[in-house]
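Enquirer: here you go, sequence then predicted model.
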Amino acid sequence: MKKETAIFAGGCFWCMVEPFEEQPGILNVVSGYTGGHVPNPTYEQVSSHTTGHTEAVEITFDADVIDYPALLEIYWQQTDPTDAMGQFQDRGDNYRPVIFVKDEAQRKAAEASKAALEASGRFADPIVTQIEPAKPFYPAEPEHQQFYARNPRRYAMEHAQRQDFIDKNWKD
């Protein structure tokens, strides 16, 4: 097994877990916070827009089963890459779309996938998702882990606008 990690931010972390978790080769998906300057932030602190953190997921995967470029493809299909300051109903810097890269190989793969998406013409507006070096990742509180599985009705409401966007833009 070749164990690696990836960190993606794409709006509310509740909606970013299931699409990755259902893939073969995914070992673990953790909701959390990254990119800021406050160690061990709480949900309330991150929501106050004073920590610099973004809600994100840290994905541990078996690279012998699913590789990083495949994860990037899943990522793009879960976000609106043309919206720099939030995703769907979630607004603000703590919901911005970011690919946090852990090394040069991830950076190159992320840059190439972003360029390919831009060149595809799928979106009329520019692709504004940021690619940034990974910073420490802090797991969110237990109530935020596996939210979709523990709170299916609320998750369905939170996910509805995102799903409409996905259906419209990625049906092929």
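Expert: Alright, I've got the coordinates.
Enquirer: from here on, contacts and neighbour counts on C-alpha atoms
Expert: OK.
Enquirer: would you map the strands across this protein?
Expert: Here the chain has its strands, by DSSP state E, at 3-9, 26-34, 54-62, 86-87, 90-91, 98-101, 130-133, 137-139.
Enquirer: got another, please set it beside the one above:
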Amino acid sequence: MRLTTLFATLFAAFFTTLPALAQTQTALVAGGCFWCVESDFRRVDGVTDVRVGFAGGSKANPEYKEVASGRTDHLEVTQITFDTGQISYRQVLDLFLRSIDPFDAGGQFCDRGMQYSTAIFATPDQQPIAQAAIAAAEAELGKSIVTPVRDMATFYPAEEFHQNYANSDERTLTRFGWIARKDAYKNYRDACGRDAQVRRIWGSDAPFVGG
């Protein structure tokens, strides 16, 4: 009897000292150029994976050129997977909203067209959290924002060429010359004015300015 009690005590003590198993959740957001959103969130503690792609349109498995043409109704989106023990869905959205121009309904920064507009795609459980995040952002800024909360949509990954573009050493031909993708990304981001506009809107609350 004593041996049984001892084993039970040791068993309970062992499992109470184990760290909680990591649980992951996914956020799906549209913030204009998906290279930029991906690059920003790869630097966030608790984010375990980031993928870029398309969502919101009717065509299955669209290609980048089709979406960029504006004919598919898809938006450029970023799928962010995160450890809920380190960062919450609300915190992910707070960071996201402070990395975009939430007043621009016609695109983002130098990228114009519906395919570059902003949105939060949310499950039924996520939608109240997303609405609360938007309400808090509106209260901070003192005006209404146009970023909608939309029903969760199918995520279609973009071509591998676009994944982790901001960190790629592969060379590509751009208007800046035959250079590494990571250098092309930096030149694009600087030229597009993303950081400057985000800084004007959010000031010191902009978490990724300079990314």
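Expert: On my side now, so go ahead. Being a predicted model, the structure only gives us computed values, none of them experimental.
Enquirer: fetch the TM-score of the aligned pair.
Expert: Remark: TM-score between the superposed chains equals 0.93 [TM-score structural alignment, normalised by the length of structure 1]; 169 aligned residues with a CA RMSD of 1.2 Å.
Enquirer: any idea what Lys59 of structure 2 aligns with in structure 1?
Expert: Matched to structure 1 by TM-score structural alignment, Lys59 of structure 2 sits across from Val38.
Enquirer: which residue packs closest to its match, ignoring adjacent ones?
Expert: Thr51 (5.5 Å; CA to CA, 6 or more residues apart in numbering).
Enquirer: go on, Asn169 of structure 1?
Expert: Asn169 of structure 1 sits nearest to Arg122 (CA to CA, 6+ apart), 7.6 Å away.
Enquirer: Thr48 of structure 2 now?
Expert: Of all residues not flanking Thr48 of structure 2 in the chain, Phe82 sits nearest, at 5.2 Å (CA to CA, 6+ apart).
Enquirer: and what of Lys114 of structure 1?
Expert: Leaving out its chain neighbours, the residue that sits closest to Lys114 of structure 1 by CA to CA, 6+ apart is Ile127, at 7.4 Å.
Enquirer: can you check Val77 of structure 2 too?
Expert: Using CA to CA, 6+ apart, the closest residue to Val77 of structure 2 is Ala30 (4.3 Å).
Enquirer: residue contacts, the one you found?
Expert: Going by CA atoms under 8 Å, 6 or more residues apart in numbering, Ala30 of structure 2 touches 75-78, 116-121.
Enquirer: and the spatially most central residue of structure 2, how far is that from Val52 of structure 2?
Expert: Centroid-nearest residue in structure 2, with CA atoms, centre = their mean: Thr78, separated by 4.6 Å. Shown here: Thr78 of structure 2 relative to Val52 of structure 2, a distance of 5 Å by CA to CA, to the nearest Å.
Enquirer: mutual contacts of these two, please.
Expert: 34, 38.
Enquirer: now the helices for structure 1?
Expert: Remark: helices assigned in structure 1 by DSSP state H are 14-21, 43-47, 68-76, 104-120, 147-150, 152-170.
Enquirer: please work out which of these is packed deepest.
Expert: helix 14-21 (a mean of 20; mean count of other CA atoms under 10 Å).
Enquirer: and it against structure 2, how far off on average?
Expert: Helix 14-21 of structure 1: mean distance to aligned residues in structure 2 after superposition is 0.9 Å, counting by mean CA distance after the TM-score superposition for structure 1.
Enquirer: in structure 2, what residues pair with that helix?
Expert: Residues 35-42 of structure 2 are where helix 14-21 of structure 1 lands when matched by TM-score structural alignment.
Enquirer: ok, back up a step: from Asp101 of structure 2, how far out is the corresponding residue of structure 2 for the residue nearest to Val38 of structure 1?
Expert: Mapped onto structure 2 by TM-score structural alignment, Thr51 of structure 1 lines up with Thr72. For Thr72 of structure 2, the distance to Asp101 of structure 2 (CA to CA) stands at 23 Å.
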